[in-house]
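**Student:** attaching a predicted model along with its sequence, questions to come.
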Amino acid sequence: MIEILTNRLMIVPCSLDIAKSLVFHRKELEKRSPIEIPSYWPTSVVRGFIPYYIESMERMEKEEKDLDCGFWLIILYEQKKIIGDLLMKGKPEKEGEVELSYHIDGDNIDETIAYEAIDAFIDWLTYQQAVKKIIMECEVEHQQTIKLYNKLGFICKKKDGDFLTWEIQKKGE
């Protein structure tokens, strides 16, 4: 299993078993898991995404094809607690472009955690998956996210109503 490790975090892909358990057997998963699963997690966006993820994973297993999306868990390693997730919306296109979104529990976590998680994931993506461009979005009023994207080196490329589209290109590309 792939593990992306930082000083404080472990970022791992969500397995088919965990995804199914989140939908069908959450209480049992919470009892048996060595990792704490907070009641606020997953977010409504991820809950809506999980059925598609399960279907894609099952199809991938049957057809032995690459998964066209990614759902990753962000775990605060010392506390053994899920604190958020990353979604890779589709596999990298021919041009090496992929769209990401993330959620981290901002109420109980300092802002450096989000930077650490996204930075490590971007490093892994650009090295392991030959990704050349990463796109992320946020709402205009999310000043903390805008500050984070700027710190990570993203450039705002487009404003569409209340949404901003950000991108970062692999160094040297």
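**Tutor:** Everything's here; your move. Computed from a prediction, not measured in an experiment: that's the story for all the values here.

**Student:** from here on, just use CA atoms for contacts and neighbour counts.
**Tutor:** Fine.

**Student:** same for the host helix or strand of residue 112, what does it pack against?
**Tutor:** According to DSSP states H and E, residue 112 maps onto helix 111-128. Helices and strands touching helix 111-128, as assessed by 3 or more Cα pairs under 8 Å, 6 or more residues apart in numbering; DSSP states H and E, comprise strand 4-5, strand 9-13, helix 143-152.

**Student:** same question for the helix or strand hosting residue 19: list its buried residues.
**Tutor:** Assigned by DSSP H and E, residue 19 falls within helix 16-24. Of all the residues in helix 16-24, those buried under the rule 16 or more other Cα atoms under 10 Å are 16, 18, 19, 20, 22.

**Student:** any chance of the helices and strands packed on helix 111-128 in JSON lines, with mean neighbour count too?
**Tutor:** Shown next, in JSON lines, are these (neighbours: other Cα atoms under 10 Å):
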{"stretch": "strand 4-5", "mean neighbour count": "16"}
{"stretch": "strand 9-13", "mean neighbour count": "21"}
{"stretch": "helix 143-152", "mean neighbour count": "15"}
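
**Student:** let's bring in a second model and compare:
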Amino acid sequence: MGKLETERLLLVEYNLDWIKATIAGVDELERVSGYEVSRDWPGIDFFFYLPYVLENVKKEPEMTKWTHLIVLKEENKVIGEIGGQGKPEETGEIELGYSIVPAYQNNGYVTEALAELLVWLKKQPEIKRIFARSFESNPHSIQVLRKSGFLYQPKYDKTEARGKIVLWEYPMDEENL
């Protein structure tokens, strides 16, 4: 797939070499990718998830097509990530997640990136279900999901140590395909 483009952003496939470079450090990712990288990226949650991603991608390199770095074109800078987890090739389902570094939040970047990603995902024949989870205490994420057409699924709420998690589903009816 390579990359998707919006008015302000590039969504660039997060490949194996870039994952390894990120684990080695932001300077290494800049060298390997050719993009400047925000010093606040990756966030702590995503950074600790990377070794798991690396091991999975080593086994199944095609999985990189589901996760993208968000590059602000104006600055040629990585400011976040967006993508899916799971094995859509087997299950038909993809769970989306995203993050923008604090200095770039509240500018509509995630909404813009998610809109473009959804257009692309709906063209993938293996995708039958798109969903996302969010902490109930994260109004910004919930606002992005609502704006993007996701529907709240209250019967799937669950509570974890960090708070209540709510499920959002993207309607995959003919009108949205």
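**Tutor:** Looks like it arrived, so ask away. Remember, it's a predicted structure, so these values are computed and weren't measured experimentally.

**Student:** buried stuff in the helix holding residue 112 of the first structure?
**Tutor:** 113, 114, 115, 116, 117, 118, 119, 120, 121, 122, 125, 126.

**Student:** cool, stretch 41-60 of the second structure as well?
**Tutor:** Buried-residue list, stretch 41-60 of the second structure, by 16+ other Cα under 10 Å: 41, 42, 50, 53, 54, 57.

**Student:** what do you get for stretch 86-96 of the second structure?
**Tutor:** Neighbour-count burial for stretch 86-96 of the second structure flags 88, 93, 94, 95, 96 (criterion: 16+ other Cα under 10 Å).

**Student:** specify the angle between the longest helix along the second structure and helix 16-24 in degrees.
**Tutor:** Longest helix of the second structure, by residue count under DSSP state H: helix 44-59. Angle of helix 44-59 of the second structure versus helix 16-24, following axes from the mean of the first three to the mean of the last three Cα atoms, to 10 degrees, is 140 degrees.

**Student:** how much does helix 44-59 of the second structure stray from the first structure?
**Tutor:** For helix 44-59 of the second structure, the mean distance to aligned residues of the first structure following superposition is 1.7 Å (mean Cα distance after the TM-score superposition for the first structure).

**Student:** returning to that earlier point: enumerate the positions of the helix or strand just after the helix holding residue 19 of the first structure that are buried.
**Tutor:** Per DSSP H and E, the first helix or strand lying C-terminal to helix 16-24 of the first structure is helix 26-32. Judged by neighbour count (16+ other Cα under 10 Å), helix 26-32 of the first structure contains these buried residues: 29, 30.

**Student:** what's in contact with helix 26-32 of the first structure?
**Tutor:** Here helix 26-32 of the first structure makes contact (Cα atoms under 8 Å, 6 or more residues apart in numbering) with 18, 21, 22, 36, 37.

**Student:** what does stretch 119-138 of the first structure give?
**Tutor:** Residues contacting stretch 119-138 of the first structure (Cα under 8 Å, 6+ apart): 4-6, 11, 92, 95-101, 145-146, 152, 163-170, 173.

**Student:** likewise for stretch 99-107 of the first structure?
**Tutor:** 43, 83-90, 114, 134-137.

**Student:** can you rerun that using 7 Å?
**Tutor:** 83, 84, 85, 86, 87, 88, 89, 114, 134, 135, 136 (Cα atoms under 7 Å, 6 or more residues apart in numbering).
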